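*Asks:* Give me coordinates for this.
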Amino acid sequence: MDLRRLLELLAAGKLSVGEAESRLSLTGIDALEDFARLDTGRHARKGVPEVVYAPGKTAEQLVKICAAMVRATGSAIASGLEEGQWQALEKEFPDRITTADPRARIMVIRAPGQERSSDAGTIGIISAGTADIPVAEQAAIMAGEMGCTVLRAYDVGVAGVHRLADPLKQMLSSDTRALVVVAGMEGALPSVVSGLVPVPVIGLPTSTGYGLGGEGITALLAMLQSCSPGLSVVNIDNGIGAGATAALIAKAAGR
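*Replies:* Below is the predicted model:
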């Protein structure tokens, strides 16, 4: 059903506002030349904005996709950026970049006057080591773009687990609704945290370490084998997915 027909039915009283909103959220597809079909209705449909995955795209394609997303939704999130792509976005949107983290290889571009929401509740991001911070920041930025307040505690892994106590107390006293726990190497920290807290924990394995640990396989398998209930796990280095899941949990908990 096209937009005009939808509006005619709404005006005639044959559709309720809720029904019209639901149908509109399913029609948000923006075809861009012959290389992209943008899901511009994703945020309205499920509360998670589309993220533009940069690897495999030319700088020109990436710029066009981000520009189209900004026009349609007010913002664009680009992840996995390489140096040439980063420079192309900086050149195209010099005054519209609101978040840019080279470590996390992620950038947020926003239309003038477009504000992100900040009413989704609080989540926490915990990393085992400093080397895990780039992936942890992907999760933090994604959750922030979905309206969460994000508390961070980095380099508190099991080699010195006493470092975890104070930041964990602070997070729990701040009505934190979900935790993302990021770890490479042996991947033990998410199980430890999950055994201590009354909120959902999302384990985020990273490709930090050496040998099998360097590919993240050991961390992933360790988290999947956890005996601590309440721990869910995303794929290796999937900070975007972990942040989105934590934000959805926080939103649902606040309803």
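*Asks:* From here on, just use CA atoms for contacts and neighbour counts.
*Replies:* Noted.
*Asks:* Count residues in the vicinity of residue 246, would you?
*Replies:* 28 (other Cα atoms under 10 Å).
*Asks:* quick one, strands of the stretch 101-250 of the chain?
*Replies:* 106-110, 122-127, 149-153, 176-183, 201-205, 231-233 (DSSP state E, counting those that start in this stretch).
*Asks:* Tell me what angle the fourth one forms with strand 149-153.
*Replies:* Right, strand 176-183. Strand 176-183 runs at 40 degrees relative to strand 149-153, counting by axes from the mean of the first three to the mean of the last three Cα atoms, to 10 degrees.
*Asks:* before we move on, back to that, TSV please, covering the strands of the stretch 101-250 of the chain and showing mean neighbour count.
*Replies:* As requested, these are exported to TSV (neighbours: other Cα atoms under 10 Å):
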stretch	mean neighbour count
strand 106-110	24
strand 122-127	28
strand 149-153	19
strand 176-183	29
strand 201-205	30
strand 231-233	21
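*Asks:* so can I have CSV of the ones you listed showing distance to residue 247?
*Replies:* CSV is the format used below for the strands of the stretch 101-250 of the chain (distance: least, Cα to Cα, whole Å):
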stretch, distance to residue 247
strand 106-110, 17
strand 122-127, 7
strand 149-153, 9
strand 176-183, 8
strand 201-205, 11
strand 231-233, 14
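*Asks:* Also this sequence, please, to line up against the first:
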Amino acid sequence: MDIRRLLEQVKDNDLEVDQAMDQLKNLMYEDLGYANIDHHREIRNGYPEVIYCEGKSDEHILGIIEKMNKKGSNILGTRCRKETYNKVKEIYNHAEYEELSKILKIKNKDIVNLGKGKVLVITGGTSDIPVADEAYYTAKFLGNDVVRLYDVGVAGIHRLLNRLPIIQEARVIIVVAGMEGALPSVVGGLVDVPVIAVPTSVGYGANFGGLSALLTMLNSCASGISVVNIDNGFGAGYLASMINKLK
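*Replies:* Here you go, the predicted structure:
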């Protein structure tokens, strides 16, 4: 909701006070019984609430989308099943879906690029792309210029070093890697900007579903590296966007 526009309408006598009150009554949050939609989040944090679709029924997801859509919000859903998207698409024909990352997008208003520079998403291998794409599409949807650099892991370090100009012009870098998770340390030693490390569950048995990569990243000897949880591409994309928009 555009509060400033609403107040200006009241000031100019284009909107009755009672009508404005009707629009404001669900400003803080809206109780649907199964969900409390935080409509106020965009005003507080700069971004609307994001729907984490995994574990939610299609009925609940559609109900949340309906209420957010009435507010004119841009809607982002993560971990969305293709079957759920197909149901959403029947109602909202402008909905979009990213197959690998399972990202659902509904754009109800223009996305303004407020980023101060480029966000770069790097992967160690091709198997890390679903998590990396979750970060990529999240940061892009939140209004950033985002670039991808995939499959440049430490097993062939020359692939990474050959792309140094792209790496060094980024303002924020997201590094997504599984296996032993060494790539963020290498990147962190090459740049003077924040690096967000994302461990993935990619790897053989002893990587313990991404725990080995997580521990490596947490114990990085390179400075300026923050770490999000295993497979949390969304969290990395969101954090990168917040950093990129700082003055």
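*Asks:* And the helices in the stretch 51-200 of structure 1?
*Replies:* Assigned by DSSP state H, counting those that start in this stretch, the stretch 51-200 of structure 1 shows helices spanning 59-73, 83-92, 133-145, 165-173, 189-194.
*Asks:* ok, back up a step: which one, of the strands of the stretch 101-250 of structure 1, ends up nearest to residue 81 of structure 1?
*Replies:* Closest approach to residue 81 of structure 1 among the strands of the stretch 101-250 of structure 1 is made by strand 106-110 (6.3 Å; Cα to Cα).
*Asks:* The closest one aligns to what range in structure 2?
*Replies:* Using TM-score structural alignment, strand 106-110 of structure 1 corresponds to residues 103-107 of structure 2.
*Asks:* Need the contact partners of that stretch.
*Replies:* Stretch 103-107 of structure 2 has contacts (Cα atoms under 8 Å, 6 or more residues apart in numbering) with 73-80, 85, 92, 94-98, 134, 137.
*Asks:* Just the buried ones from those, in ChimeraX syntax?
*Replies:* Here is the ChimeraX selection string for the buried members of the contacts of stretch 103-107 of structure 2, based on 16 or more other Cα atoms under 10 Å:
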select :73,74,75,76,77,78,79,80,85,95,96,97,98,134,137
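*Asks:* Structure 1: which residue goes with residue 178 of structure 2?
*Replies:* Checking TM-score structural alignment: residue 178 of structure 2 goes with residue 184.
*Asks:* residues contacting its match?
*Replies:* 128, 132, 205, 206, 207, 208, 209, 213, 214, 216, 218, 219.
*Asks:* what sits up against stretch 80-90 of structure 1?
*Replies:* Contacts of stretch 80-90 of structure 1 (Cα under 8 Å, 6+ apart): 53, 54, 55, 58, 59, 60, 62, 63, 97, 104, 105, 106.
*Asks:* Try it again at 10 Å.
*Replies:* 52-64, 66-67, 78-79, 91, 94, 96-97, 100-107, 109, 138 (Cα atoms under 10 Å, 6 or more residues apart in numbering).
*Asks:* cool, and stretch 21-28 of structure 1?
*Replies:* Here stretch 21-28 of structure 1 has contacts from 1-3, 6, 15-18, 37-46, 72-73, using Cα under 10 Å, 6+ apart.
*Asks:* Restricted to buried residues, select those residues in ChimeraX.
*Replies:* A single ChimeraX command selects the buried members of those (16+ other Cα under 10 Å):
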select :6,38,39,40,41,42,44,45,72,73
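*Asks:* just checking, which of the contacts of stretch 21-28 of structure 1 belong to strands?
*Replies:* 37, 38, 39 (DSSP state E).
*Asks:* what do we get in structure 2 for the second one?
*Replies:* By that I understand residue 38 of structure 1. For residue 38 of structure 1, the aligned residue in structure 2 is residue 37 (criterion: TM-score structural alignment).
*Asks:* quick revisit: for residue 237 of structure 1, which of the helices of the stretch 51-200 of structure 1 is the nearest?
*Replies:* helix 133-145 (6.0 Å).
*Asks:* In structure 2, what range does that closest one match?
*Replies:* Residue span in structure 2 matched to helix 133-145 of structure 1, by TM-score structural alignment: 129-141.
*Asks:* for that stretch, the distance to its chain's centre please.
*Replies:* Once both centres are worked out by Cα atoms, centre = their mean, to the nearest Å, stretch 129-141 of structure 2 turns out to sit 6 Å from its chain's centre.
*Asks:* Can you list the buried residues in that stretch?
*Replies:* Under the neighbour-count criterion of 16+ other Cα under 10 Å, stretch 129-141 of structure 2 has 129-141 buried.
*Asks:* show me the contacts for residue 166 of structure 1.
*Replies:* residue 153.
*Asks:* no no, residue 160 of structure 2
*Replies:* 122-124, 149-154, 166-167, 183, 186-187.
*Asks:* for residue 31 of structure 1, same thing?
*Replies:* By Cα under 10 Å, 6+ apart, the contact set of residue 31 of structure 1 is 37, 38, 39, 40, 65, 68.
*Asks:* quick revisit: nearest to residue 238 of structure 1, out of the helices of the stretch 51-200 of structure 1?
*Replies:* Per Cα to Cα, nearest to residue 238 of structure 1 of the helices of the stretch 51-200 of structure 1: helix 133-145, 7.3 Å.
*Asks:* Which elements pack onto the closest one?
*Replies:* Contacts defined by 3 or more Cα pairs under 10 Å, 6 or more residues apart in numbering; DSSP states H and E place helix 133-145 of structure 1 against strand 75-79, strand 97-101, strand 106-110, strand 122-127, strand 149-153, strand 176-183, strand 201-205, helix 239-253.
*Asks:* Would you format the ones you listed as TSV with distance to residue 163 of structure 1 included?
*Replies:* Below are those laid out as TSV (distance: least, Cα to Cα, whole Å):
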stretch	distance to residue 163 of structure 1
strand 75-79	31
strand 97-101	26
strand 106-110	28
strand 122-127	11
strand 149-153	10
strand 176-183	14
strand 201-205	18
helix 239-253	23
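*Asks:* I appreciate the help and will end here.
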